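1. I'd like to go over a predicted model; first the sequence, then the structure.
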Amino acid sequence: MLIINLKSNGLLKFIKNLYKQMQYHEVQALGAQVTFYLILSFFPFLMFLITLISYTPLTSQSTLESLLSFLPNDAYVFVLDIVQQIVEEKSSTLLSVGMISTLFVASNGVAALIRGINKSYELTEKRPFWKKRGLAILFTIALSIVILFSLILLVFGEILTGFLTNYFNLPSSFNILWFLIRYISSLFIMWLVFVCLYRYTPVVRPDIKNVLLGATFTTIGWFLTSYGFSTYVNHFGHYSSTYGSIGGVIVLLIWLYISSIIILTGAEVNGLIIKKNNKNNI
């Protein structure tokens, strides 16, 4: 069984061991490597996602605004401008053979995360290239579909709220309740994605009970740090006035780096739990 001592001494020891393991695995340096691959795959991933969205009732403009709303304003403007230019100039290519190459490039970010998870679990990658790349592509497609359904839930959930409120003459408190349900559902879907990522991508598949805490940490940590960083940049960190036109690039890189560290830290949490349970079973 998964046993974690939540007393002060046990929790403090767990945090100390987590810090030591992160230092040993060089999580900060590994996060920088993952960020490099993520920045290369960020726009191809958005292109692939927009291509999928084109087959749904969602419009690219409204979807992009919802999808990128968690980004700081500088990064949001930078990303939105580039994506719109690419969509306008190469929409015909994206719907043909270019979509396959876009998917392949977009999977680089997931492939880098898989390498980081294997390192956190202290596993040596021995799988052939086609299997590793196929798994990365599969998770890229799955992630795109999950994001798509989350957006549909958020967008059409708002439409459904207005319809139900007007048709049944519901009180305004229903809007608040439905708002919470929609966003909690989105967070739950995100949590499921991290559970699958931590369990099914490593060389050796851990028990699902060993990845639940790491997935929970990553979901909550990513949401809080993204919101906090966005608030800081929008109100205090004036990167555009300091760095000019490249301010958006710098903000995007910092946000991707923070996200990489959070995801890898969640993997390190799982790695500690796996190591603890292996010792207990000996």
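-> Nice, thanks for sending it over. Numbering: from 1, shown residues only.
2. CA atoms for contacts and neighbours, from now on please.
-> Fine.
3. Neighbours of Tyr167, how many?
-> Neighbours of Tyr167 under the rule other C-alpha atoms under 10 Å: 9.
4. Then Phe194?
-> Taking other C-alpha under 10 Å as the criterion, the count of residues near Phe194 is 24.
5. distance between the helix ranked longest in the chain and the chain's centre?
-> If you go by DSSP state H, the chain has its longest helix at helix 129-168. Centroid displacement of helix 129-168 relative to its chain, using C-alpha atoms, centre = their mean, to the nearest Å, is 13 Å.
6. do stretch 157-176 as well
-> 30 Å.
7. Then stretch 169-187?
-> With C-alpha atoms, centre = their mean as the basis, the mean position of stretch 169-187 lies at 24 Å from the chain mean.
8. Pasting the second one now:
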Amino acid sequence: MWDNTLPKNRFLRFCVLMVHRCGRHNVATQSAALAFYLLFMIFPFLIFISALLGLLNLNITGMMTVLSDFLPEEVVDLLRMYFTYVTDNPSPQLMVFGLVFSIYFPMRATNSLMAAVRIAYHLGPPKGFITQWIKVLLYTVTLIVTIALTLSLMTFGERALWYTVEHFHLPEFLAKLWVTLRFPVAGAVSFLALFLLYALAQDTIQPLKNICPGVLFSLAAWMAFSWLYSYYANHFSHYSVLYGSIGAVIVVLIWLNLSAFTLILGAEMNGVLISMRKDRLEQGVNIPKT
């Protein structure tokens, strides 16, 4: 029903509804739970990715340079430490160990995020337990493969292209084009990954207008929050002074919580937009004809 107590302006109405829904759906609590699973996911996943980079003998300098643009220095230093150590000590056994736990903990994180998405869309618990876990497993494996391929392309792709330019006469402009477009490609891959998660959380196939706005908003908000928090952590905060050696862990925890919040916020945004569209339709139907 159209609530006359809400602002008439559509943007203000949207903002008020977002605040109400986030409070009613306990988004802060859901974000904390998702951040908890992400924390347990990140270290075995780092072991797997860094072991993969070590086995492929890939250079991590370019990737760390890109990450330092929008992540706090403490987070980048932590990533660099893991990547450098395992890259210098490649081990297939370590990669297998990381892969096993990189499937279990991401499955828990994926299931937590899907549950939050279903709450945002006002859906009940999944009807089939087995079907739900199959969805979670398939998405988790797909996500791991996608991230591994994306990181490989970002670190190895440029060298491979210039090698083909020199030895196989690939047009040089194609190599330059890939160097320019590889990061937008990574952004497109991230969009598709989050879009797939939002879609798999549904019981039926949703139109694009019910999924795409929230996905775009989540990715944009994540990049904005990450950059702002990175700037704050690097220039104004003194975590290392206050917390000593665990300062980097505190930074990681806060960043994970912000990341989880933005991922859930996109689903809540879609829910608000769907609700507002229904209200406009009902208002149009209820207008008396003259």
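-> Ah, there it is. As the structure is a prediction and not an experimental result, all values here were calculated from the model.
9. one step back: would you mark the buried spots in the longest helix of structure 1?
-> Within helix 129-168 of structure 1, the residues that count as buried by 16 or more other C-alpha atoms under 10 Å are 132-133, 135-137, 139-141, 143-144, 146-148, 150-155, 157, 161.
10. ditto for stretch 85-95 of structure 1
-> Buried, per 16+ other C-alpha under 10 Å, within stretch 85-95 of structure 1: Val87, Ser91, Leu94.
11. which stretches of structure 2 form helices?
-> According to DSSP H, the helices that structure 2 contains are 10-24, 27-56, 61-67, 73-88, 92-120, 129-168, 172-200, 212-235, 239-243, 247-286.
12. with structure 1 superposed, average distance for the shortest one?
-> Spelled out, that is helix 239-243 of structure 2. When structure 1 is superposed, helix 239-243 of structure 2 averages 1.2 Å from its matched positions, counting by mean C-alpha distance after the TM-score superposition for structure 1.
13. Check the third one too.
-> Compared with structure 1 after the fit, helix 61-67 of structure 2 shows a mean deviation of 5.9 Å (mean C-alpha distance after the TM-score superposition for structure 1).
14. Now do that helix: everything it contacts.
-> Residues outside helix 61-67 of structure 2 that contact it (C-alpha atoms under 8 Å, 6 or more residues apart in numbering): Val76, Arg80, Leu151, Met154, Thr155.
15. Contact partners for Phe217 of structure 1?
-> Counting by C-alpha under 8 Å, 6+ apart, Phe217 of structure 1 touches Gly266.
16. For Ile137 of structure 1, which non-adjacent residue is closest in space?
-> Once flanking residues are discounted, Ile137 of structure 1 sits nearest to Ser107: 5.2 Å by C-alpha to C-alpha, 6 or more residues apart in numbering.
17. Leu194 of structure 2 now?
-> Val215 (6.4 Å).
18. I'd like the helices of structure 2 laid out as TSV, including distance to Gln206 of structure 2.
-> Formatted as TSV, those follow (distance: least, C-alpha to C-alpha, whole Å):
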stretch	distance to Gln206 of structure 2
helix 10-24	21
helix 27-56	23
helix 61-67	34
helix 73-88	36
helix 92-120	13
helix 129-168	16
helix 172-200	7
helix 212-235	10
helix 239-243	44
helix 247-286	11
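19. circling back: from Leu263 of structure 2, how far off is the residue nearest to Leu194 of structure 2?
-> Noted for Val215 of structure 2: a distance of 8 Å to Leu263 of structure 2, by C-alpha to C-alpha, to the nearest Å.
20. Settle it for me: which of these two has more neighbours?
-> Taking other C-alpha under 10 Å, Val215 of structure 2 and Leu263 do not tie; Val215 has more neighbours (28 against 24).
21. What's the match for that one in structure 1?
-> Using TM-score structural alignment, the equivalent of Val215 of structure 2 in structure 1 is Ala215.
22. can you tell me which residues contact Arg277 of structure 2?
-> Listed by C-alpha under 8 Å, 6+ apart, Arg277 of structure 2 has no contact partners.
23. Check the gap between it and Leu258 of structure 2 for me.
-> Taking C-alpha to C-alpha, one finds Arg277 of structure 2 at 29 Å from Leu258 of structure 2.
24. in stretch 167-182 of structure 1, what counts as buried?
-> Residues of stretch 167-182 of structure 1 classed as buried by neighbour count (16+ other C-alpha under 10 Å): Asn175, Phe179, Arg182.
25. what does stretch 12-19 of structure 2 give?
-> Arg13, Phe14, Leu17, Met18.
26. could I get these as JSON lines with distance to Gly187 of structure 2?
-> Converted to JSON lines, the buried residues of stretch 12-19 of structure 2 look like this (distance: C-alpha to C-alpha, whole Å):
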{"residue": "Arg13", "distance to Gly187 of structure 2": "30"}
{"residue": "Phe14", "distance to Gly187 of structure 2": "27"}
{"residue": "Leu17", "distance to Gly187 of structure 2": "29"}
{"residue": "Met18", "distance to Gly187 of structure 2": "26"}
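27. which of those lies closest to Asn286 of structure 2?
-> Arg13 (19.9 Å; C-alpha to C-alpha).
28. Could you tell me which residues make contact with the closest residue in space to Ser120 of structure 1 that isn't next to it in sequence?
-> Leaving aside its sequence neighbours, Ser120 of structure 1 sits nearest to Glu268 (C-alpha to C-alpha, 6+ apart; 5.1 Å). By C-alpha under 8 Å, 6+ apart, the residues touching Glu268 of structure 1 are Leu18, Gln21, Met22, Ile117, Ser120, Tyr121, Gly214.
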